[in-house]
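>>> The following comprises the amino acid sequence and a computationally predicted model.
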Amino acid sequence: MYIPDQTPRHSVYYNYSIYPFQTPPELRGTTQTYPVVIVGAGPIGLVTALELARYNIPVQVISAEVQVSHGSRAIVFTRRSMEILQQVGIAERMLATAYPWRSGNSIYRGQRVFRLEAPHDEDDRFQPLNNLQQQYVEQYLIEQAQLNPLIELRWGSQVMGVTSFSEHAELQIDTPEGEYTLSCNWLIAADGAKSTIRQVLGLRMEGASYRGRFVIADIKIDIPWPTERLAYFDPDWNRGNTILMHRQPEGIWRLDYQLPPNETPEQALAPESLNTRIQAQLDMVGVTAPWELDWCSVYSARAMTLPDYMHDRIIFTGDAAHMLPIFGVRGANTGFQDAQNLAWKLAMLLKGIGTPKLLTTYSSERVTAAQEIIAEASKSTRFMAPPDRGFRLLRDAVLSLSLTQAFVRPLFHWRTSRPHDYHDSALNALQDDNAQFTAGPAQGMPLQNIRLADNDYLFDHLGAAFHVLYFTDQIVPVAILDAIQTLQHTGIPIQLLTIGNQQRFTDQDGHFAKRYDALTGSAYLVRPDQHVCARWKSLSADQLKAAIYQALGQGA
């Protein structure tokens, strides 16, 4: 019998709540096969559940825990993640709490040798990067899920086994009241880097696990500095290694520092070791304020992914599917994109609108994304934590030259997480005018947000549907309206958004059209996950229908 720890976790700033176990129907003798079960109530599992609920898909979420994660963990959320979190309803709460930022500094021998300014313009509702501890994000997502009658959260329920069949999957669950079997049409494994489901199936990731270990330490301290990324290379107290500092809400600062090769995690987390090293870093930067440790952990940089995220009726997402180096804030931010990509495709399949081919593109698109991220992140990882003597010589040469030679300084770029471009997706239109555009988001790219009148934004009007962005100063052609109505009558969620002087979205100065290189009659077709799958200089009804069917996996 599984008994979860119900003692609230200690924190100097966050009040942990316990979510009680409730007896499920299966332990009362009632059984059924649910459409979707998600294992894991972390940020990725919860976003997936909320995304599915937007399409009216009921979801059961299984969690062995009875409280949110221990420690700050993921703390930096990108603009793209904020756009996704806006769709599931927590972006405003995030904005009220998080620390937005856009600048990062690399420091060597007390000198700033590189500064990166992430791009931001008047059309961006969200800042490029936003700092907030993971506990708060999970709390906001849980509270949002609790408001949704389509989502059932089952706390204190540990997965003991899983079996995948051709038409369904079964979970063996242990609880404080005994064991039961849970059946579902589709099982989503969002149970993290140590995924029980991945282990039970005997699946192995491909990629590299770097030898360098880092300590994460959260301390409560008053340091009156701006919110920026601070990276210190080869400091006197930790020669050859790297230290990162991030400011968080509630007076918390995150310190990441690299360990010597032969030091064990147990040695690194011993109080004397932690206190000595944290104080050495504070002394180096001239901070004399008192501090208190809140949480600490040890991690290794890994760049690995499953080669396929779909295994019969089991689908992997987030850290259960891939493990990415934290340099460049890739973990949770990549997982949110997984969740958004998966949810609409699975929902369309369950509704009988999409085909199995549509769902398989979740794996092909997101595995490709993970592989590209790994290739990019590995460059940053090899610079931050050189894996061998050759990379260390190269890194040390860059450090030395950076004091006087500007041309090497861009090598400090940490390659921040960015939204993936599905330019090779099988869901993109086979025939459109993509190549004729000189601006705007191309096939496979996410939409660019646009600031509208009255402090309104384009993304404020996007829902759980395909969207046609149609630019015109005239009446929308009847054939286009009829085509959209016909598609809607077949159950396809599709909405028309018109842009122009006298349209739903007023574009009197032509700013919207200029950003999208659009003329009267131009159009963009946008998938439910806000990625463009077709665009035309002049749209016809037949072109629109063909592109929709292609995007639903019904194309040739």
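Yep, it's here.
>>> Could you use CA atoms for every contact and neighbour count after this?
Fine.
>>> by contact count, what packs against the lengthiest helix in the chain?
The longest helix of the chain (DSSP state H) is helix 356-384. Judged by 3 or more CA pairs under 8 Å, 6 or more residues apart in numbering; DSSP states H and E, the packing partners of helix 356-384 are strand 291-305, helix 331-350, helix 389-402.
>>> and D460, that one's in a helix?
Yes - counting by DSSP: H, G, I helix; E, B strand; the rest coil, D460 falls inside a helix.
>>> try it against this one:
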Amino acid sequence: MTAYYRPPTYPATDVVPTAEGVEPLPVLVIGAGPVGLGVALGLVRRGIPVTAVEAGESVSFGSRAICLSRHSLEVSDRLGFGPELEKIVLPWTGGRTHHRDREVLHFQMPHGEHAARPPMVNVSQSEIEQVMVDALLEHPLATLHWSAEVTGLVQDEEAARVTLQTPFGERDLRARWVVAADGGRSTVRRLAGLRMQGTSYEGNYVIADIHWPSELPAERLVWFDAPSNPGSTIIMHRQPRDIWRIDYQLDAADDPAAETAEERIRDRITRHLTWLGSDVPWTLEWHGYYQARALALPDFVHGRVVFAGDAAHLVPIFGVRGLNSGMEDAETLVWQLAEVVRGRADASLLAAYSVERHAAWRQNVDNAGKSTLIMSPGTRGHRLTRDAVLALSADHPEFSHLLNPRQSSATHTHGSPLTWPAAADVPGMRPGDPLEDRRVRRRVPGAPAQETSLHAVRGHGFSVLVAGASPARAAEVVAATRRLADELAPEPVSAVIVPADTDADHPAGDIAGDVAVLDDPAGELAAAWGAEPGEMFVVRPDGQVLARTREPAMLDRVAPQLRAGTAPDPAAGQATGDALQRPVAVSADEAAREQVWLALSSGIDSVAGEGESGGSGVKAFLTRLAMVLGDRVGADEFARCLEMAARAR
């Protein structure tokens, strides 16, 4: 008997139809995967009744998406299921990449001393969903129907009517808003007549979960041209309870039907574990198959239907952005849709959701696309340069950063219509940045300061942060925050005060429930935020910085802006996030090396279809390129480069 997780099944319950003339449901969620469940949990936590329907009779089976980022752990806390989830996850901080039998990269994800959570954790999607279902079933405002398959969709100006096929017969539900979170093969998307656009990459992967007691650490382990399976790329991730996820790439000539047969999967895995020196018995628990795709709907809002997660967009699996991006979708949609459902904001606010999350998809694709070009190069040019990088990296580690998987991190909202304008050279944290969670010390009257985290202090609603605040400024900020709370109620609003003098008495020292005072004697928070004394940051429920200002009176403009769905002066804001996007934290040499890799790949592809004689073709192109580069760098440097290339294995 293994420790593999097998979810319980749930009986079908009859769906009470919503007849014409009866008040429609506030929100109907289609799909009980992580994104649909996240939306439902976030809305009921805000007092909004939700009905969710799922075609299956249980949560998903198998690991599927297994890697959760620290940002997704923050999201799980704010949606109300974080503590239970963190009991079952396996943290990890880095990984190792090998070319054949040589290690060519050992990376560590950013994990500073102030980090409140590990950078990444592993647990099967099945178990994540079960934790979410358990939390949802406990909430009195939630209704979850299993074995209810969507077969029809009709919209009008007031509501959407969804037809369901259930064990009890056909049922119609009318809802003011429908959230389509029914996955990559979305039925709702098909019924709405919509198609995603983008790129499907070459490269097919088999995925398998095995139960295998092993002493290998919890790292991302990768082998290119693995000696156990020559020509194949193999990825291994440890999960809780001695479950291992193994992904391996098929050759373009392989027959997927034959390669996904259990006997063939067992053979490939056995060869690899044997090559690793293991004779420990193992069992195959689950297997699947995937291709890398980067596709999205042009718009995520269509009438009364809002698309989220894989129903709205697909990203390549490399860099683990699918589930993590879907959790961001859920949290962003929750607070914006809640404002619309409550009647406190116009439906145009949802246009901001579409703009923001489509831009987030593009950010994820830009990073995952580079990882995909390494993991599954789809052209001759990218394959030649990938193999060159692998050959060079063992002896010349300056090239190994090109192999980094660029793991998922929180996306920004610089180009959102909600984000307040900011100068491109503003220091530190600016509007549109995700607020980094940090370990902090909260002042407790009459007791020692309490160790906690910044996001735990600010809660799951809006918050106003101020660093280096004098007593007078703190009082102004608290007063302005409470005015904002009156405007945004019932959405929670809190104030977080970092005093200029931590030892002094403070007007917020008696600390009402919506005000927190932090000890920061060394001024680390102000430095991290790039804040001048008394400067304020308005943070949205999803952790994105909405505004940065020195004037407490400016907080009075936040609620009207949300109702209008635009920043105070959209003409002065960012038309796109590109111009203000902060550069990735890499050196100038690394950035240049990446550009060389991409440019060289494209250059080879531009001649890859030509013949190999008469001065054309790839060999001739590379020879001409070498001559030109040698002329530019000089004979001595060129000789050193030739020696380096010749030594590479």
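Ah, there it is. Because the structure is predicted, anything quoted here is derived from the model rather than measured.
>>> overall similarity of the pair, as a TM-score.
These two chains, once laid on top of each other, score a TM-score of 0.93 by TM-score structural alignment, normalised by the length of the first structure; 542 aligned residues with a CA RMSD of 2.1 Å.
>>> picking up where we left off before, how about the helices and strands packed on helix 356-384 of the first structure, which one is nearest A189 of the first structure?
Nearest to A189 of the first structure among these is helix 331-350 (11.1 Å), distances taken as CA to CA.
>>> State the span of the second structure onto which the closest one is aligned.
Under the alignment (TM-score structural alignment), helix 331-350 of the first structure falls on residues 322-341 in the second structure.
>>> Tell me how far the matching stretch lies from the chain's centre.
On the basis of CA atoms, centre = their mean, to the nearest Å, stretch 322-341 of the second structure is displaced by 12 Å from the centre of the chain it belongs to.
>>> next one: stretch 61-73 of the second structure
In this view, stretch 61-73 of the second structure has its centroid 10 Å away from the chain centroid, taken as CA atoms, centre = their mean.
>>> and that stretch, which stretch of the first structure?
So stretch 61-73 of the second structure sits over residues 70-82 in the first structure, by TM-score structural alignment.
>>> So which bits of the longest helix of the first structure are buried?
Neighbour-count burial for helix 356-384 of the first structure, with 16 or more other CA atoms under 10 Å as criterion, is recorded at 356-371, 373-374, 376-384.
>>> Name the SS class of A485 of the second structure, please.
The three-state assignment at A485 of the second structure reads helix, by three-state DSSP.
>>> Looking for the alignment partner of it in the first structure.
Using TM-score structural alignment, A485 of the second structure pairs with Q488 in the first structure.
>>> Could you check how far its match is from N333 of the first structure?
Q488 of the first structure sits at a distance of 32 Å from N333 of the first structure (criterion: CA to CA, to the nearest Å).
>>> Please apply the same query to L411 of the first structure.
To N333 of the first structure, L411 of the first structure is 23 Å away according to CA to CA.
>>> For those two, indicate the residue with more neighbours.
The residue with more neighbours, out of L411 of the first structure and N333, is N333; 25 against 16, by other CA atoms under 10 Å.
>>> From L95 of the first structure, how far out is Q86 of the first structure?
10 Å.
>>> Sorry, slip of the keys, the one I care about is T23 of the first structure.
Noted for T23 of the first structure: a distance of 36 Å to L95 of the first structure, by CA to CA.
>>> ok, the match of A485 of the second structure touching I494?
Yes - shown here, Q488 of the first structure and I494 form a contact pair, counting by CA atoms under 8 Å, at 6.3 Å.
>>> So these two - more neighbours on which side?
Ranked by neighbour count (other CA under 10 Å), Q488 of the first structure and I494 place I494 first, with 21 against 13.
>>> returning to that earlier point: check the mean deviation of the longest helix of the first structure from the second structure.
Aligned to the second structure and superposed, helix 356-384 of the first structure gives a mean residue distance of 1.2 Å (mean CA distance after the TM-score superposition for the first structure).
>>> quick one: contacts for R125 of the first structure?
Contacts for R125 of the first structure (CA atoms under 8 Å, 6 or more residues apart in numbering) come out as 449, 451, 457.
>>> Could you tell me which of the residues you listed remain contacts in the second structure?
Mapping the contacts of R125 of the first structure onto the second structure (both residues aligned by TM-score structural alignment, their matches' CA atoms under 8 Å) leaves 449, 451, 457 still in contact.
>>> Could you let me know which of these ends up closest to D473 of the first structure?
After measuring those against D473 of the first structure - CA to CA - the closest member comes out as R451, at 19.2 Å.
>>> Wait, that closest one touches F459, no?
No - R451 of the first structure is beyond contact range of F459, at 9.1 Å (criterion: CA under 8 Å).
>>> Three-state assignment for the aligned residue in the first structure for H139 of the second structure, please.
With TM-score structural alignment defining the correspondence, H139 of the second structure maps onto N148 in the first structure. Classification of N148 of the first structure by three-state DSSP places it in coil.
>>> The closest residue to N148 of the first structure other than its chain neighbours and R211 of the first structure: what is the separation?
Excluding its sequence neighbours, the residue lying closest to N148 of the first structure (CA to CA, 6 or more residues apart in numbering) is A53, at 7.7 Å. According to CA to CA, A53 of the first structure stands 41 Å off from R211 of the first structure.
>>> now swap in Y34 of the first structure and tell me
From Y34 of the first structure across to R211 of the first structure, the span is 42 Å (CA to CA).
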